[in-house]
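*Asks:* Sequence first, predicted model second:
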Amino acid sequence: MQDILTLNSISQKGLARLSTNAFNIGDDVEDPTGILVRSAEMKEMELPESLCAIARAGAGTNNIPVDACSEKGIVVFNTPGANANAVQELTIAGLILAARNIAPAVRWMDTLKGKGEEVPALVEKGKKKFVGPELAGKKLGVIGLGAIGVKVANTATHLGLEVYGYDPYISVDAAWNLSHEVHHCVNLGDLYAQCDFITVHVPVTKDTRGLINAQAISQMKHGVRLLNFARGELVETGALISAVRSGKVAGYVTDFATDALIGEPGVVTLPHLGASTPESEENCAVMAADQLQDYLLNGNIKNSVNWPDVELPRVGGSRICVLHKNVPGMLSGITGAASDAGLNIENLVNKSRGGYAYTMLDVSGNVGGGVVARLKGMPGTIRVRII
C-alpha cells in the first residue's frame, strides 16, 4: 500500500481513479510516495525521501520546486489540455470584453441606480461613450498554438475573425487540429504589424518572460487590443500601462490582476477565472490521478515537466526503473547489471530529456538486493525503483 498526500481539495472524480487496493490517500500522511496538488505552495516544503512523484492538477508548476525534484529523481506531472476548453471560452469572452467596452459600461450602469424614470433617457444619452468595434472582419493574432491556443484560433475563425498564428514549436497533434483557415506567421513582427487583437498562450520561461514589452508594443498597430489568459509575467506591466494611456493599446484584458492594473482605464482585470469551472477541475484531477497511478504502479511517464515521456507495455516479470543523469555508459551499465545477475531482459526503453534520462526494463528472474545496490552505486544514478 502506497501513501498519497493531497495538498489541496482534489475532485472526488479524480481521487476515485486511484486504486483503493494500492493507495492510501489523505491530507495527513507523513511519508508519501506521491503527492496530488493544485495551487498549494511547495517551494519551501521539505521533500521526503519516500516521494517518487508529484502530480499537479493544472498546467502551471510555478508552485513546485521542479529543479530540486529533478535532482532527487522525483517526477513532476502536469495536466496540459485538461483545462483548455475552460480557458478558451474565457478568452473568447475576453475578446468581446476588449472590443465592446462591456466592463466600463456595466460599471457606469451601476451609477444610474436610483435615477428612477430618468434611467432610459440617461442610457440613450450616455451609451455612445462605450461604442466598440465588432469582431467580424478583424484580424486576431494567437501567440502559442498549444491545446488552448489552437482552440482559441479555431473558434475565432467561426466568429468571422481572420486569424494569424505563431508558434515555432507547434506539435504535430496541434498542427493536425489547427484549422486550415489560420494563417501561419514565421515571426512575431509580422503578427504584431497586422493584427487588431492579440492573445498570448505560452508558458513563462526565460525566453517568454516579458514577451509583451515596450519594443513589442511599438511594432503593433495603433489601437491594438491585447489579451493575456496565460501568465501575468508574459506582459511588462509598466510598458502596458504606458501604451494604454497613450492610446497605442486600446484595451487590455487579463486574468492576472496586479495592484497597478486594477482600476486602470482601458484595462479589464479578472480574478484568475481561466480554469475555474467544475468541469476543468474534474478533468485536471482525473488526468493527474491517472498519470500518478500509472507511474507508481507501472513506471510509465506521460506529461512530465522534468523527465522524458516513456511508456512500455508490461510483459510480465519484474520492472526495473532507473532515473539517471544523461551521461555515456549508463545504459550499458544498467543492462550489464541485469545480465550479470542472471536476469533475462524481456523489454527495454531508454529516453532522455536535457541532462536527465530514464531507463525501464522488464526482466524475468529474481531481482535481488545485489542488483539494486549495484544500480544505485553507478555514477549518474539518481533513483532506482523495482515494480
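*Replies:* All right, it came through fine.

*Asks:* going forward, measure contacts between C-alpha atoms and count neighbours the same way
*Replies:* Fine.

*Asks:* where do the strands sit along the stretch 151-300 of the chain?
*Replies:* Counting by DSSP state E, counting those that start in this stretch, one finds strands in the stretch 151-300 of the chain at the ranges 162-166, 183-184, 197-200, 224-228, 249-254, 267-269.

*Asks:* putting a second one here so we can go through both:
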Amino acid sequence: MTTIKTYNAISATGLNYLKQHHYDINTGESPKGILVRSQNLHHERIPESVRAIVRAGAGFNNIPIDDLSKRGVVVFNTPGGNANAVKELTIASLILAARPVIGAIGFANETRGGDVSLRTEVNKGGYRGTELAGKTLGVIGLGNVGSKVANTALALDMDVIGYDPGLNANTAWRIDRHIVHAKNVAEVLRQADYITVHIPLTEDNKFFIDAESIALMKPNAALLNLSRGGIVDDLAAKEALDNDNLRVYITDFADEALFDHPKVIITPHIGGSTIEAEDTSALMAARELDTYLTTGNIINSVNYPDIDEPFTTKYRIGIIHENVPNMISQISKFFGDNNINIEQLSNRAVGAYAYTLVAINEFNEVQQAYVKTALDEIPHVILTRRYVNVNI
C-alpha cells in the first residue's frame, strides 16, 4: 500500500477517494505524497520518499517550491476548486464596503429599552450607504476567481474594468464582452471605485499594491484583498486610510497593524472555507496525486510542465530533468542503445525544468532493473520513475 501524509483537516471526499484507490493515510514513515491545505511546509522535513505534494487550494506560497523542484518533487494545486466560494465572499465584501452593515447590526443589537422600533428608525440615518449599481469595479487578475467576480459584478449593474498580465485565450472566453480590458494596472487604479485583487503571491508581486499604487486610486475608493496576504502592503493601506486617501480596506488576511481600525474589515482567511469548496478542492487534489503516482501524467503542476497523455502502453518512464539542450537526444539514444523501442515520447518544458514521458511496450526485467539507474546518471536528469499499466 502507498502511504499519503496529510496536513490540516482534509475533506473526507478527498480522503475517501484515496482510500478507495488503495492508499493508506498517515501510516508509515515513507509517504509517497503529501496532501496539504494551509500548513506552512517551509520549516517541515519533507521525507526523501515523497514524489508529489498537492495543495488543496489555489495558493502555494506555503510550500518550498524551489527546494522541492531541485529534488524532483512535483507540486500541484487545485485551481478553480474554491473559486466560487472566494467569488461569493468577494461579492459580500463589496456590499460591506458600500453599506455599513456591520456597524448597523451592532447599533440594532445595542438598542435597549423604550420603543426600540421607533428609536432604530430615528437613528438609522447614521448608517446610510451607497449602491453598487453604476459604480466601477476594478478587477486585477482575471483567472478562475477574478473572472467570476467580474461577471457577477456586471449582474449587479456595475461597470467593470479588468487587467491581467497573463491574459490568454482561455481567460478571454470566461470574461463577459462588456468588461473593459485595461492596458495596465494604473488604468484600473485610476478609474475604479472598488478595487479587488485576485493574483497569486510570488516573489515578483509581493506588495503588488503598495503606497505608489494606492496614490493612484480615488480617495473614496474601496480596496479588497481576498487573494493572499502580502499582495497588499497593509501598512501603506493603513496610512492611506488614516490620511483619508482610501475609504475602506477589506482583507481576508489578519495583520496586527490593521486591528481595531475603524475603516478596516478583516476576515480570518475564510475565502475558500465552504463545505462545497473544501470537498471540490480535496477531490481534485486526490485525483491529481493518484494520477501522477500511477500514470506519470502531470496535471496542474506549479513547478513542472503539465503532460496529460492516455496511458495505452504497458509501461512508462517519467524523466524530470533540467531544461537544457540535447536532453531529448540523449534520452532517445539511451533507449535505442539498450534495444528498447519507444512507442511514444512526450516532452514539455517550463522555465528551468522539463519533463519527458516515454511510452514502452516491450520492457524485460533486466532492462527495467537497469533503466532508472542509467538514466539518472545522464547529466541534468533529476529523477526517473517507472509506471506500470495495471489495466493491460
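*Replies:* Everything's here; your move. What you see is a predicted model, and the numbers here were worked out from it, not measured in a lab.

*Asks:* returning to what we had before: same list (the strands of the stretch 151-300 of the first structure) but as TSV, adding distance to Tyr295 of the first structure and mean neighbour count.
*Replies:* As requested, those are arranged in TSV below (distance: least, Cα to Cα, whole Å; neighbours: other Cα atoms under 10 Å):
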stretch	distance to Tyr295 of the first structure	mean neighbour count
strand 162-166	34	23
strand 183-184	37	16
strand 197-200	32	26
strand 224-228	34	25
strand 249-254	36	25
strand 267-269	39	23
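
*Asks:* Tell me which of the ones you listed lies nearest to Thr111 of the first structure.
*Replies:* strand 267-269 (18.2 Å; Cα to Cα).

*Asks:* mean shift of that closest one relative to the second structure?
*Replies:* Its matched residues in the second structure lie on average 0.9 Å from strand 267-269 of the first structure after superposition (mean Cα distance after the TM-score superposition for the first structure).

*Asks:* Over in the second structure, find the residue span that strand aligns onto.
*Replies:* Matched against the second structure by TM-score structural alignment, strand 267-269 of the first structure falls on residues 264-266.

*Asks:* which stretch among the strands of the stretch 151-300 of the first structure comes nearest Val327 of the first structure?
*Replies:* Proximity to Val327 of the first structure (Cα to Cα) singles out strand 162-166 among the strands of the stretch 151-300 of the first structure, at 34.8 Å.

*Asks:* And the closest one against the second structure, how far off on average?
*Replies:* If you overlay the two and look at strand 162-166 of the first structure, the average distance to its match in the second structure is 0.3 Å (mean Cα distance after the TM-score superposition for the first structure).

*Asks:* what range in the second structure does that strand sit on?
*Replies:* Going by TM-score structural alignment: strand 162-166 of the first structure matches residues 159-163.

*Asks:* Now render the strands of the stretch 151-300 of the first structure as a markdown table, adding distance to Gln2 of the first structure.
*Replies:* A markdown table is the format used below for the strands of the stretch 151-300 of the first structure (distance: least, Cα to Cα, whole Å):
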| stretch | distance to Gln2 of the first structure |
| --- | --- |
| strand 162-166 | 44 |
| strand 183-184 | 48 |
| strand 197-200 | 40 |
| strand 224-228 | 40 |
| strand 249-254 | 41 |
| strand 267-269 | 43 |
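
*Asks:* Can you say which of those strands is nearest to Ser364 of the first structure?
*Replies:* Nearest to Ser364 of the first structure, of all the strands of the stretch 151-300 of the first structure, is strand 162-166, at 49.1 Å by Cα to Cα.

*Asks:* hmm, who's touching that closest one?
*Replies:* Applying Cα atoms under 8 Å, 6 or more residues apart in numbering, the contact partners of strand 162-166 of the first structure are 137-145, 153, 156-157, 181-188, 191, 195.

*Asks:* which residues of the second structure fall in helices?
*Replies:* Secondary structure of the second structure, counting by DSSP state H: helices at 12-20, 65-71, 83-98, 101-110, 116-123, 144-155, 169-174, 185-191, 211-216, 234-242, 275-295, 327-337, 365-376.

*Asks:* And these: which comes nearest Glu309 of the second structure?
*Replies:* Short answer: helix 275-295, nearest of the helices of the second structure by Cα to Cα, at 9.1 Å.

*Asks:* superposed on the first structure, where does the closest one end up, distance-wise?
*Replies:* With mean Cα distance after the TM-score superposition for the first structure, helix 275-295 of the second structure averages 0.4 Å from its match.

*Asks:* Which positions within that helix qualify as buried?
*Replies:* By 16 or more other Cα atoms under 10 Å, the buried positions in helix 275-295 of the second structure come out as 277-290, 292-293, 295.

*Asks:* Go ahead and name everything in contact with that helix.
*Replies:* Here helix 275-295 of the second structure has contacts from 10-15, 17-18, 21, 33, 35, 51-57, 76-78, 81-85, 272, 297-300, 311, 316, 387-389, using Cα under 8 Å, 6+ apart.

*Asks:* so how far is Val305 of the first structure from the one residue sitting closest to the centre of the first structure?
*Replies:* By Cα atoms, centre = their mean, the first structure has its centre lying nearest to Ala59, at 2.5 Å. Remark: distance between Ala59 of the first structure and Val305 of the first structure (Cα to Cα, to the nearest Å) = 10 Å.

*Asks:* go on, Met378 of the first structure?
*Replies:* For Met378 of the first structure, the distance to Val305 of the first structure - Cα to Cα - is 25 Å.

*Asks:* Those two: which has the busier surroundings?
*Replies:* Val305 (18 against 15; other Cα atoms under 10 Å).

*Asks:* Cool, thanks, signing off.
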